[in-house]
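Novice: sequence and computational prediction follow.
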Amino acid sequence: MSTDTTPRRFAATDTGLTPDMRAAFEADGYLLIENFVPTELCDGLVARANELVAGFDAEAHRTVFSTKSVAHAADRYFRESGDAIRFFLEEEAVDADGHLTRPKALAVNKLGHAMHDLDPAFSAFSRQPRLASLAKGLLSDPLLLQSMYIFKQPGIGGEVSWHQDSTYLYTEPMSCIGFWFALEDADSTNGGMLGMPGAHKGPLRKRFRHVDGDQLVTETLDPAPWPDRPAVNLDAKKGSLIVLHGLLPHYSSANRSTRSRHAYTLHCIDGAARYPADNWLRRGPDLPLRGF
């Protein structure tokens, strides 16, 4: 797959979605908005994530997250994380017996999936007015469904294979929007993101959902390969925001560099859409979906 390294970039505004942004999002399936979040807010979220990891018992919960093996799908700790704050380890940070091979702070793959509702620091970051204005320009009734803090640890940060977010957060009609915040500089050397402009106009290829009660499976809806079109390097400086259409194929490589690549991802759906009961991510009645 060829790569175009010159994505369209926009400057952050306090007025929400501009006409130029809307046109670019409809054409490309993504927006790259620079200087969306002040440096001090990025640093504050990094510090809070590190505090949460410091209190995590890595011996009690050793679920590894990998988009290659998808072994985490069989683990109840993962399946019941939709209304919790859970900790998932890097595949290369544990030995054959599941014990850490490096310090805990350098072993966590990600946190998920309800920090935006359960932790005050994450809630404040997720509901900042600038983001609310942008989300309300994209969805009629944006509801905050899922949050993930991704560490992309130096040397071992796992690859995230090509995928569409609506595979995991499916609605009828499809409405998933991803907001990906670079909390540190992200580029092709430390596992930065790639996207496939315009490919969001194609079909949903897979669904990750519950079957037979509590089993999670990936169902193939369309077996056709990804379209043969150039990918774009979505290099993002600290404080940048990448907005992702739920059908846009995107990818990030393993991080073999000496630099981490911390990022925070928030996913919204439209309250006017139906959220099927067989979606993998479930929330109990004590934590209903909220907007901004």
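Specialist: Received, thanks.
Novice: for the rest of this, base every contact and every neighbour count on C-alpha atoms.
Specialist: Will do.
Novice: the strands in the stretch 1-150 of the chain, which residues?
Specialist: 3-4, 10-11, 30-34, 85-89, 108-113, 142-150 (DSSP state E, counting those that start in this stretch).
Novice: could you dump those strands into a markdown table with distance to residue 100 added?
Specialist: As requested, the strands of the stretch 1-150 of the chain are exported to a markdown table (distance: least, CA to CA, whole Å):
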| stretch | distance to residue 100 |
| --- | --- |
| strand 3-4 | 36 |
| strand 10-11 | 41 |
| strand 30-34 | 36 |
| strand 85-89 | 9 |
| strand 108-113 | 10 |
| strand 142-150 | 18 |
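Novice: okay, now the one to match up with it:
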Amino acid sequence: MFVWQYQEDGYLALEGFLDPEECDKLRERMSEIVDEMDVPEYCRIQFTTNHDEQLKNQGSADYFITSGDKIRFFFEKGVFDEKGEFIVPRERSLNKIGHECGKEAGFKVPCDFAEHQPGIGGEVTPHQDATFLYTEPLGRVMGVWIALEDATQENGCLWFIPGSHKNGITRRMVRTPKGTFPLTDFVGRERDYDDKLFIPAPVKKGGMILIHGEVVHRSALNTSDHSRHVYTFHIMDSQDTQWSPENW
């Protein structure tokens, strides 16, 4: 049943993967990391999946590209003044923390702690993970998204277009040749999607969503008074699979 649903819809929501105590421990550890955060002003960039917005951030793209084996911080829109100083509490300024790889565990792709802050949590526009994590053949990457707090329609749960993983991808983010600028670029463009096709996938604290690399998904603005912290990573099936050297 579960396998069929994942293959048919491109995602699968499972409640009760972690217990509340495990969720709290992950959040406590992340609070310790944020307390020690020291980010140069030129690296204080907004995280986005939007094509045009990402190109605007190229001035500090090396901060993103070299984050594969480090802990790096990416911020919500509008949390800095014109001098690059925080105008909100530091612990509420973050969109995500990434992308340190779990090499010892054999993971091929990075892990994130996504924040989605109350009142300012930015929209994640419709996208497919395979745009950024490309393999040949396609369909060998699966996202694992674990809610450390209740994820609701009010605080920015995920929304999916069921079955959209069967239509391939239309854009890729690739590294540009060494020594050129910008450091990354896009090949192709994201399709335009009808909002009516998206289905919400709310989950309780400790719930897990498995995400096919080609399924179209998004999350809305967090306009509530409640944060929506999640822990997320991707797994690649390495058998007979080529990880693209053009990936960031």
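Specialist: On my side now, so go ahead. Just so we're clear, the structure is a prediction, and the values are computed from it rather than from any experiment.
Novice: quick one on the thing from earlier: need the strands of the stretch 1-150 of the first structure in a markdown table with distance to residue 185 of the first structure and mean neighbour count, can you?
Specialist: Compiled in a markdown table, the strands of the stretch 1-150 of the first structure are given as follows (distance: least, CA to CA, whole Å; neighbours: other CA atoms under 10 Å):
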| stretch | distance to residue 185 of the first structure | mean neighbour count |
| --- | --- | --- |
| strand 3-4 | 19 | 14 |
| strand 10-11 | 17 | 14 |
| strand 30-34 | 11 | 23 |
| strand 85-89 | 22 | 22 |
| strand 108-113 | 17 | 24 |
| strand 142-150 | 13 | 23 |
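Novice: now the helix ranked longest in the second structure: which residue numbers in the first structure?
Specialist: In the second structure, assigned by DSSP state H, the helix with the most residues is helix 20-35. Alignment note (TM-score structural alignment): helix 20-35 of the second structure is matched to residues 39-54 of the first structure.
Novice: ok, average deviation of that stretch from the second structure?
Specialist: Compared with the second structure after fitting, stretch 39-54 of the first structure has a mean deviation of 0.7 Å; criterion: mean CA distance after the TM-score superposition for the first structure.
Novice: and residue 80 of the second structure, what pairs with it in the first structure?
Specialist: By TM-score structural alignment, residue 80 of the second structure lines up with residue 94.
Novice: what's the distance between its match and residue 58 of the first structure?
Specialist: Distance of residue 94 of the first structure to residue 58 of the first structure, computed by CA to CA, to the nearest Å: 10 Å.
Novice: just residue 176 of the first structure next, same as before
Specialist: For residue 176 of the first structure relative to residue 58 of the first structure (CA to CA), the value is 32 Å.
Novice: neighbour count for those two, which is higher?
Specialist: residue 176 (26 against 19; other CA atoms under 10 Å).
Novice: what residues are up against the residue lying closest to residue 54 of the first structure once chain neighbours are set aside?
Specialist: Counting by CA to CA, 6 or more residues apart in numbering, residue 54 of the first structure lies nearest to residue 105, which is 7.2 Å off, once chain neighbours are set aside. Residues near residue 105 of the first structure by CA atoms under 8 Å, 6 or more residues apart in numbering: 50, 53-54.
Novice: would you turn the residues you listed into CSV with neighbour count?
Specialist: Shown next, in CSV, are the contacts of residue 105 of the first structure (neighbours: other CA atoms under 10 Å):
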residue, neighbour count
50, 14
53, 20
54, 12
